[in-house]
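Undergrad: Kindly return the folded structure for what I paste below:
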Amino acid sequence: MERKLQVSVKKVSPLIGERFPLPYYATPGAAGMDLCACLDEPVVVPPGGKVRIPTGIAIQLPSPAYVALVFPRSGLASKHGINLANSVGVIDSDYTGEIQCVVVNQEQTMYTIQPGERIAQLVILPVLQADLRLVDELQPTERGSGGFGSTGK
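TA: From the prediction side, this is the model:
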């Protein structure tokens, strides 16, 4: 069963398609599409610093039933300490501006992001909006209000 969702993509930079690809799935089993740094020249991220990196694209999701999430690339994080400053970026269905990634360098050495380098991944998921109902008490559970580490695992 093929599961495909039509998502509109707009080139915000002329470098897309000319020097850099649209987001793409690196393998048939990939959940996320790789996002590339749409840069004219390399950008240095100093130790402990953060830099906003453009992707050169904007998207339009088909309805509020979907969200696009921007996740860090595990290879950049594990090998070079490069992560996203907000951990996960949320692209709401009504946002149609350029997708940009604020990367943070968690290492003690500078890192240079190269033009076209894969810097993050884009995952599109279904969304349910909650209809909150105020109650005086919540149903009891085995865990209850036990917080961090309360399950002993």
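Undergrad: going forward, measure contacts between C-alpha atoms and count neighbours the same way
TA: OK.
Undergrad: what's in contact with the longest strand along the chain?
TA: The longest strand of the chain (DSSP state E) is strand 50-60. Applying CA atoms under 8 Å, 6 or more residues apart in numbering, the external contacts of strand 50-60 come out as 7-16, 22, 35-39, 45, 85, 93-105.
Undergrad: for comparison, sequence B:
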Amino acid sequence: MIGVKVIQLQGNEDLPLPTKMSIGSSGFDLHAAVKETSVIEPGKWKLIPTGIAVSMPTGLEAQVRPRSGLALKQGITVLNSPGTIDADYRGEIGVILLNLGDEPFSVERGDRIAQLVFAEVPQVSLEIVEQLDETARGAGGFGHTGK
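TA: Now for the predicted structure:
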């Protein structure tokens, strides 16, 4: 098991810490740390604070992902999904919520707004070469295989 430290930022002690909702869950639910109701109009987005910061070891990242229920029922997603939190970032985790639905969406203090999934990141070095190896696909992309 990999240890990740979490801190509740001052003024957010009333909020739950990120929690997995079942033993098989991949993500920890993040809660809104808004001071008052925040309304996101259709087609608009807002940065929603979570009131927490984390410290994780090098070689790990945290990904902020949408909650499937909010996406299905209200059209709410994470704009930069998945949002990446680097191992050396120590600031407050914020979630950029985007309203793709038809109705305004209200975010209340304590609402579960996204999930935090941790993933290992391999250490990679880039090597400059004169040409790349050939593959059957080649440079085909963006729908090159049809529908």
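Undergrad: Now the TM-score, please.
TA: For this chain pair, the superposition-based TM-score is 0.93 by TM-score structural alignment, normalised by the length of structure 2; 147 aligned residues with a CA RMSD of 1.4 Å.
Undergrad: Among the contacts of strand 50-60 of structure 1, which lie within strands?
TA: Counting by DSSP E, those place 8-11, 35-36, 45, 98-105 in strands.
Undergrad: most centrally placed residue in structure 2?
TA: Val64 (1.0 Å; CA atoms, centre = their mean).
Undergrad: Now for that one: which residues touch it?
TA: Val78, Ser81, Pro82, Gly83, Thr84, Ile85, Val95, Ala114, Gln115, Leu116, Val117.
Undergrad: Make sure the first one is actually in contact with Pro66.
TA: In other words, Val78 of structure 2. Yes. Here Val78 of structure 2 lies in contact with Pro66, judged by CA atoms under 8 Å, at a distance of 5.3 Å.
Undergrad: shared neighbours, these two?
TA: Ala114.
Undergrad: mind checking how far the residue lying farthest from the centre of structure 1 is from Gly32 of structure 1?
TA: Relative to the centre of structure 1, the most outlying C-alpha is that of Asp136, 36.9 Å out, by CA atoms, centre = their mean. Per CA to CA, to the nearest Å, Asp136 of structure 1 is found 41 Å from Gly32 of structure 1.
Undergrad: Kindly report the same for Tyr111 of structure 1.
TA: Tyr111 of structure 1 is 24 Å from Gly32 of structure 1, by CA to CA.
Undergrad: which residues of structure 2 does stretch 37-55 of structure 1 align to?
TA: Residues 32-50 of structure 2 are where stretch 37-55 of structure 1 lands when matched by TM-score structural alignment.
Undergrad: distance between the ends of the matching stretch?
TA: Distance between the two ends of stretch 32-50 of structure 2: 5 Å, counting by CA to CA.
Undergrad: swap in stretch 35-43 of structure 1?
TA: 16 Å.
Undergrad: Which residue is the nearest non-sequential neighbour of Ala68 of structure 1?
TA: The shortest distance from Ala68 of structure 1 to any non-neighbouring residue, by CA to CA, 6 or more residues apart in numbering, is to Ile124 (4.3 Å).
Undergrad: OK, contacts around the residue opposite that neighbour in structure 2 once aligned?
TA: By TM-score structural alignment, Ile124 of structure 1 lines up with Phe118 in structure 2. Contact partners of Phe118 of structure 2, counting by CA under 8 Å, 6+ apart, are Gly27, Leu60, Glu61, Ala62, Gln63.
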